Structure formats: C-alpha cells, structure tokens
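Colleague: Below is the sequence, then the predicted model.
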Amino acid sequence: MDTSDQIVHLLRRAGFAAEPEDIERGIAQGLGQTVNRLVGFEQASEIDLIVNGLDVDEPQAPPRFLETLQIWWLHAMASTRRPLQEKMVLFWHGLFATSKDGVKDVRQMYLQNQNFRGNFNPDTGRIVNPDPGSPFPVGNFQQMLVYLTKDPAMLYWLDNRLNRRLNDEVGGNENYARELHELFSMGPEDVVAQVPNYTERDVRQAARALTGWTVNIRLDELNNFPRTFRFDAERHDPGPYEHLGHVGGDNADFIFRNLVTHRHPGQQQSAVGRFLGFRLFSFFGYENPEPEIVNALADVFDGANGEVPYEIRNMLRTIFMPGNPVSEAFYSAQAFRAHVKSPTEYLVGSLQLLRPSGLDWQDAHTKAFITRSLRDMGQTLFRPPSVNGWREGLGWMNASLAMARFNFANDLTSGPRKDQPLFDVHVFLERSDLQLASFDEIVDVTTLLLLQAPVADQDRQMLVNYMNAPINVIDEAERLEIKVRGLIHLIMCMSAYQLS
C-alpha cells in the first residue's frame, strides 16, 4: 500500500468517506500530518448544526422527535469538519448501547449524544459546547465511566436510578453494575488470557458502590424532563466494598479505579486496556485482531511506555500513525477494504461522495426517505436492538439487508420523488469535469470517486458495456442522464462498495 492508498484508507476509516479534496489535501500534507489533523480534531471549528443543536427546553418533546434527532445526527455526520469525532460518537453509541425505548423522555437520547461528543454536563443537565470537564469522545476512560454512569438516559435505560442501599452483599438494583463489567469496560473474560474478568460477587459489590447515583426527577425552569444527575446520600451504601481483589472505598470512584487498573496474575496488560484495544481495532482496522495488536494497544492504555494512561486519543494515534506494529496492521492488506460498512457508514459516505444537490434535510419526504432507508438496512440510530448493540461485520449483510442498500442507491440516484430527484446528474458531471467525456472516461472517473481504486477489468468492462447498451431514448441529454444514474446505482450495488 503506497502513501496515497494509506491516506485514502485512513480517511475512509477515521471518517465516512474519502472525498477528492481531502485526498488531495492528505497527499499534500503527508500521512503523519493527516493523522495529527484527524486525531486533533478540536482545531477544526464545529458546524453550526452542532453548536446550536436542538431545542430541548420546551415543556415537552415535539412530535416525531426521534426522526428529528436521527436526521440531526446524520446531517452532522455528513457535514462535519471533524470526521473522527463523529466516528467516535458512533463508536460509543454502539458500545454503550442505549435505546429510546428504555428512557423517560426521548430528549435524553439527544443529551447522551451530546455527552458522547463532549458537550454535556450531567451534573447541571445542560449542554456546554464544549464541556471543559468532559472526557468524551477521546479522553480519559476512567472519567468516561463517571460521565456514562451519570448520564440521564443510561440511568433510566439500566435502572441505576432505582439502585439504593440494601445489604452488605448487593445494592437494590444491579442491572447497570452488571453491564458496566460485562459490556462497557472489560467483558466477561480477558480477550487475550481468556480467563474470567470478574465474579458475580464483584458485580454485586459494585452495585453497592453505585447506590444513590440517580437522576433529579424534581423539575424546574432549568429541567423540564429528568436530565440532571443527583447523588442521594440517604440511598447510598458507604462501603467498604470488596471488588476485583481490593477492599475499601466509600463511593463508586473505588469501582471505576479498580476497573481500569485490573490485571490478572501473570498478565502485563490491564483487562480494560485489552477490551478497548480489541474493540477499537475491530472498529477501525479488522475483526478479531491478533493478541499482539491487542496487547500493544493495551500497553498504550495503561501508559506502559510513558504515555498518560487511560487516554483513548493515544490509542487512536497508535492505530493511525505509521511506525509501530499496530499501525502496520491497520495499513496492511488484511485491513484494506476488509471492513463491511455499517448502514450509517454506507448512507453517510454515499451522501458525502455524491453530494446530492436536491437533498433538503428539512423536507418531510427527505426525512422519511433517509430514516426509512437506514431502518431497512438494519440500523435505527438511538434504537439498538439490545444493550449489546448491533452486530457488526457480516452481521450487516443478508439478502433483505443487501436489497435495502440497493433500494437506497436507486432512490438516491433516481428518486424517491420522480418529480424532484435528489441527485442532479448535470451538477455531478460539471463538478467532475465530465460534460464532454466519453462513456469510458465517465466510468473511470465515477468508479475512482466511489471506490478510490481501479476496478477489475471484467467489472470495468461490464460498466462500460452498460453505458454503451442501447436504450429506447432519442434525446442524447436524456440518454446520458439515465445512463449516469444507472452507472452510479450499479457501482453502489457492487460488493466492493459495501467495503471500506
């Protein structure tokens, strides 16, 4: 993989698509500077869509707020100047999977989304852009667990708002304490040593420490729905606790510290470091990374080489920055085009590359088309199928889900309203300098735009044959428009386009 291929690969994985201007900029800057720009995304100003956000201060949520929220986030992903930030918000939404079906008010899901991008303060219930104390989306993981535990949507989703002192063995509700161990921090067993990470008693003792972590249900002019964390000392069990081999503590900070530092006897890396190394590399690189890759990322998480410990940004930099074994794996042939795009990645990336000029994010038909398409492809944002999140990889692909992708491609290029098509062929040809191009040139430029790589000879010939095949249209301009729409649809249906 040469430098240009590496940059294209990086742009696709650290964002949603490799747009031509970004490819040119990356090649001009070089791979190292491109990594620094993506990982240090705070240097890019946030778009007004995020800064101004949605209005959640009305007495009640407006109708169809879930659709509004989905469109808001998809618009943000498609428009962002901070692709890695939005990609990490998507990562945390999948890892800390929370559904609007389990919360008190759907607007709590918006607050959680802002929490994951670093713009929400759970102690005040207010959106602060940015919240200076927030560790999200790439900061200190131990502190992330604190913000996650205080998150109002999570307090409802896994019931910790109901957790109160019971006895010396368990808190009154252990749902959140269980998932904190099993899904959110270390997993049931070490991903390398394959030994259990914790016991049932560890979960029960953690539930004790998390008693009294609840939400303020008393509403006032600043809180028109439950959105503010409250620590209820009367419900809290002050310990001491026995957790992961340690005895002590009088609050949940003891649990969070034990989690991020926990190592099994004879193991150099922490269980949480390995868990996050495995999940991050699987998300950005390829599935089931080798133990040496996982351990190297866990070393970075642990600060074994002098890094500040528990920082997610350091792990991302290690994955993307050339010159270490982890990045060698990331830029390897094994990783290149080995990631099955999630429906969100497929949809957002397509919008970024094609830039459909007829797409109006506020239009009711457009909103319905986009949210319906995403649902049919198998991913409804803010409604994961369970606390386990979505199945990744080939879990995104079966006959019906693939057909939904092809239907989206058809509607994007040719509909869904025939009188007002979203995609303007003439704008596309002008932007690509293809007004006077031959069919062969149109095929080559369009495949390069959408796939960022030459296609196999037989696939290219198939597309050229399609362009040259006769159709019952006399007007040449109309023929060209029909053919270009069909060409893009065909490319978006190719197996190569489903991979990043």
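Modeller: Cool, the structure landed.
Colleague: contacts and neighbour counts: CA atoms only from here.
Modeller: Will do.
Colleague: And the strands in the protein?
Modeller: Along the chain, counting by DSSP state E, strands occupy 120-121, 126-127, 213-215, 229-231, 241-243, 246-248.
Colleague: Would you reformat the ones you listed as JSON lines and include distance to residue 101 and mean neighbour count?
Modeller: Output for the strands of the chain, formatted as JSON lines (distance: least, Cα to Cα, whole Å; neighbours: other Cα atoms under 10 Å):
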{"stretch": "strand 120-121", "distance to residue 101": "21", "mean neighbour count": "26"}
{"stretch": "strand 126-127", "distance to residue 101": "22", "mean neighbour count": "18"}
{"stretch": "strand 213-215", "distance to residue 101": "18", "mean neighbour count": "25"}
{"stretch": "strand 229-231", "distance to residue 101": "20", "mean neighbour count": "19"}
{"stretch": "strand 241-243", "distance to residue 101": "32", "mean neighbour count": "23"}
{"stretch": "strand 246-248", "distance to residue 101": "37", "mean neighbour count": "12"}
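Colleague: structure B:
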Amino acid sequence: MTLNESDARHLLTRTGFAPSPQQLAPWVGLGAEAAVDRLIDAARAARFMHPPPDFTREPIRTPLGQLPDDDARKAARQQARRDTLDLAAWWLQEMRDTPAPLAERMVLFWHNHFATSVQKVQNPQGMFIQQQLFRTHALGSFAELLHGIARDPAMLIYLDGAANKAQAPNENFAREVMELFTLGEGQYREQDIKEAARAFSGWTVDRADWSARLRPRLHDGGGKTLLGRSAAFDTDGALDQMLAQPAAARFIAGKLWREFVSPVPEAAALDRVAARLRGSGWRIDAALRELLLSDAFWAPSARAALIKSPVELTVGTLRQFDVQLDSMLPIARAGAKLGQSLFVPPNVKGWPGYTDWIDSTTLLERKRFTERLFRGVEMGGMEKGAGGLHFDADAWLTQFGAHADREPDAATKTRIEMAVLAAPPVNPLPAGTVGLSMLRALSLDPAFQLK
C-alpha cells in the first residue's frame, strides 16, 4: 500500500496531531510499512525540544505537612498550582514543536492509562518524575513500565500504596492494577485483591528526596494465592502473575486499539495485536506496529471514527495551521475548559474519551477556542498578555494554489476541506467565503472535531 495524501493525513493525525501541509508532504508516496517504521523509529529517538521548567531541576520541596504554619502551606499550594500549569504549558509546547509527535502521544496515553493527579500527590516535581518514567518506557516494555509504576512515589501516594502495611492492608492499588492497568473487569476475584494487597505491602515514600523504599518489617512475606497460583508473592511476583494471564495482553491491546483505531475492536485483529504484544516480550512498539499495519486501521470505516481530545484539538489546530504562539499557557487553560487538565485527570480511570469529550458545554467551548484563535490572529494575541500569535493565512492557502482575497475553484476548495477536516463538512461553505474567514468556518464545522 502506497500512501496518498488522505492516507498520510490519517496516519499522522491518529498517531500524533493534525499535520500541516509541510509536515504531511514527506509521507505521501511512502509504503505503509516504511511510514509506520519511520514513525516508531522517530518516537523511540525523540528528545526534548525545550528545557523543562526550572522547578523540575530544583531540590524536592518541603512537604506541606512539614511547613510551619497555614500561611506557608497556602503559599506552597499556590506555587504548586503555578508549577503544574507551567509544566502543562511546557508539555503542550513539546507537543506543538516535536518532530516525533507519536512520542508525545504515547506519553499522554500512559498518563491516562496510569492516571495520577497532582491534586492528591501535591508535588508537581513528582508528577514530572512520573512523566519521565512514561517517556523512558513509552514504546518499550510494558512489563518494565508496570513494575516501574508500582514503585513510583506519585502512584504510591495517589493509590495509597504508601499506606499499605502488613498489619493494615490497603487494597486500592491492588484493585486498580488489575481492573484498570492489566486485566480489566471480571478477570479477578475479590480474594485476589486481598492477596495482591498483601504482596504490595511495605512500600513507603520519603517525601524529602521523593524516593520509594520497601520496609521489610511492613511487608507481608507469607504465602498467598493469587489468580490461581500459590507462592510467597512480593510486588514483582504479583505483577508477573498478572501479566501471565491471557487477559492481560488483550486488555492492553484493546486500550491501544481504542486510542488509535476505533471505539470497538475487531476480535480477530485484536487477537493478533495481543499475540504480538505477548510474543515480543511485552514490547509496545511491536504491538503498535501490528496495529497500525492492520487492515482495520486503514479501513474507510475507521476514518473520522474518533473524536479529538482537547489536547489533540488545541495542539493539532496549532500544528495544522502552523500557528505560532509564544506562550502555551492560554492553551493549557483552554484545555481545562474543554475537560482535559494535564496532570489532573478526573479520577483513577482517567479521561474516558470518545463521546464523553462532547457535551453541550464542551462543544461550545471547542468552537469558542478556534473562534478566539482566529480572532486572535487578526488582533495579535489570543488572550491579554499572550502575544506572539501569528498565522499567515495567505501563505497557508498558497500551498493549495488558493489566495486569501478570492474564492478558490471547486477542486481547490475540496483539497482545502480535506486538509482541514477528517470528513466532508457538515455545513457547506457560504459562497464568497475566502481567506481566514474560510478557514475559521471550516474549524467551526462539526467535522473538525473528528479524527
């Protein structure tokens, strides 16, 4: 299969963010295998485009509970909110500028899979450290990532793993690691949760240096029966026993399918992805390659079958139109209004996605976002204090042989619509709509919300 413009746009949008015409051009004419391999290789080699916020390189801050008074704690909370917003803005800038958007999409995927909120963790530095774990293993071994997240201080705090002691077991992490992280509902019993909680007991977090430590005297080292096997399971043994279940590879493959292909997996194709995941030693890149080269991924029925997340909508719009914006803080705030605050997922299940992204309020906010963006182009700033917004509509349209001051012919208009929308527009463009007004109208079409 050789990629035409539509195929290349589908691949790049699904595995990253909507591409600009310049970003799309090098992919047209590639074979599907060569394109997928190029995507994955670039993601594995990805590095930061911009240095992370300064606070990420500072010593770990004093925990709230150790501060001397209410005023100090209030100031620390306010600083943490600013830091979290700065961290989100930095990550969005990485998404906006990266030449390997699949890398950022996979970090976002794992942030949602292993959902952890700074609201409970109360340490933006710890959230950055967790994100680096996701970056390290984003396309590597799921098994290594799973073992790493079980020892991650942010996760230990978020799911109360640091409060799980042999003398007083806490089952939160044990329940969620099976239901949400490895197996899915119906693949374990309540007794398995109790046994797994015993296996996970004994971990603590030293908030002074943000390290996780296993305290042997707090760990239950006795025999346990977990998922049909008896042994003196510890953390590693319990996780390996979960990964040994046939349901595990299929569960992770299903999550990847719903992220990149369609809301409902095809059973036979999903089995092949799951088999590749397990057979490769839990390599995410191998499973993703199998997925992206499946007939189901390229099928017409998979096109425009998913709804853009707020991050995909905001970052994709900037990339698609090559909009330059000095500060990404307005984009971070816009994402929050649309229902996706980075580092603050709604709960341990993460953002449910798909049609849950859209309701009467968020749909209105989505339209307001693009309306404000294009109005900001005309006015020189998206929000007060956020200068540097620039988009050259004439230059963008010239790539299609169109001009900002006159209406394109029917064929050119169709090419522009295909470049902006994943499906034909719901609302035909009014006659005489040209230039920036035409692009604004397309961005307000319901089809702009699809990918």
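Modeller: Sure thing, it's come through. As the structure is a computational prediction, the values presented were derived from the model and not from experiment.
Colleague: Any idea what the TM-score comes out to?
Modeller: Aligned and superposed, the two chains score 0.87 in TM-score terms (TM-score structural alignment, normalised by the length of structure 2); 423 aligned residues with a Cα RMSD of 2.4 Å.
Colleague: Looking at the strands of structure 1, spot the one closest to residue 346 of structure 1.
Modeller: Closest of those to residue 346 of structure 1 is strand 120-121, at 28.2 Å (criterion: Cα to Cα).
Colleague: Name the residues of stretch 38-50 of structure 1 that are buried.
Modeller: 38-41, 46, 50 (16 or more other Cα atoms under 10 Å).
Colleague: Then stretch 259-278 of structure 2?
Modeller: Within stretch 259-278 of structure 2, judged by 16+ other Cα under 10 Å, the buried ones are 259-263, 265, 269-278.
Colleague: first to last residue in it, what's the distance?
Modeller: 19 Å (Cα to Cα, to the nearest Å).
Colleague: if we look at it, which residues are touching it?
Modeller: 14-15, 109, 249-250, 252-254, 257-258, 283-284, 286-288, 290-291, 294, 296-297, 302, 305-306, 354 (Cα atoms under 8 Å, 6 or more residues apart in numbering).
Colleague: hmm, try it at 7 Å
Modeller: Stretch 259-278 of structure 2 is contacted from outside by 14-15, 249-250, 253-254, 257-258, 283-284, 286-287, 290-291, 297, 302, 305-306, using Cα atoms under 7 Å, 6 or more residues apart in numbering.
Colleague: Equivalent analysis for stretch 309-327 of structure 2, please.
Modeller: 17-20, 92, 95-96, 331, 335, 338-340, 353, 357, 386-391.
Colleague: Ok, stretch 207-220 of structure 1 next?
Modeller: So stretch 207-220 of structure 1 is contacted by 152, 155, 160-161, 163-165, 170-171, 173-174, 177, 225-233, 235-237, 239, 251-252 (Cα under 7 Å, 6+ apart).
Colleague: List the buried residues of it.
Modeller: 207-216.
Colleague: for stretch 371-378 of structure 1, same thing?
Modeller: 371-378.
Colleague: and what of stretch 229-242 of structure 2?
Modeller: Buried, per 16+ other Cα under 10 Å, within stretch 229-242 of structure 2: 233-235, 237-239, 242.
Colleague: Looking at the buried residues of stretch 38-50 of structure 1, which are in helices?
Modeller: Using DSSP state H, the subset of the buried residues of stretch 38-50 of structure 1 located in helices is 38-39, 50.
Colleague: Residue in structure 2 paired with residue 236 of structure 1?
Modeller: Under the alignment (TM-score structural alignment), residue 236 of structure 1 pairs with residue 219 in structure 2.
Colleague: what's the distance between the counterpart of residue 231 of structure 2 in structure 1 and residue 240 of structure 1?
Modeller: Counting by TM-score structural alignment, residue 231 of structure 2 corresponds to residue 248 in structure 1. For residue 248 of structure 1, the distance to residue 240 of structure 1 (Cα to Cα) stands at 5 Å.
Colleague: Ok, residue 348 of structure 1 next?
Modeller: 49 Å.
Colleague: Sort out which residues of the longest helix seen in structure 2 are buried, please.
Modeller: The longest helix of structure 2 (DSSP H) is helix 70-97. By 16+ other Cα under 10 Å, the buried positions in helix 70-97 of structure 2 come out as 73, 76-77, 80-81, 83-97.
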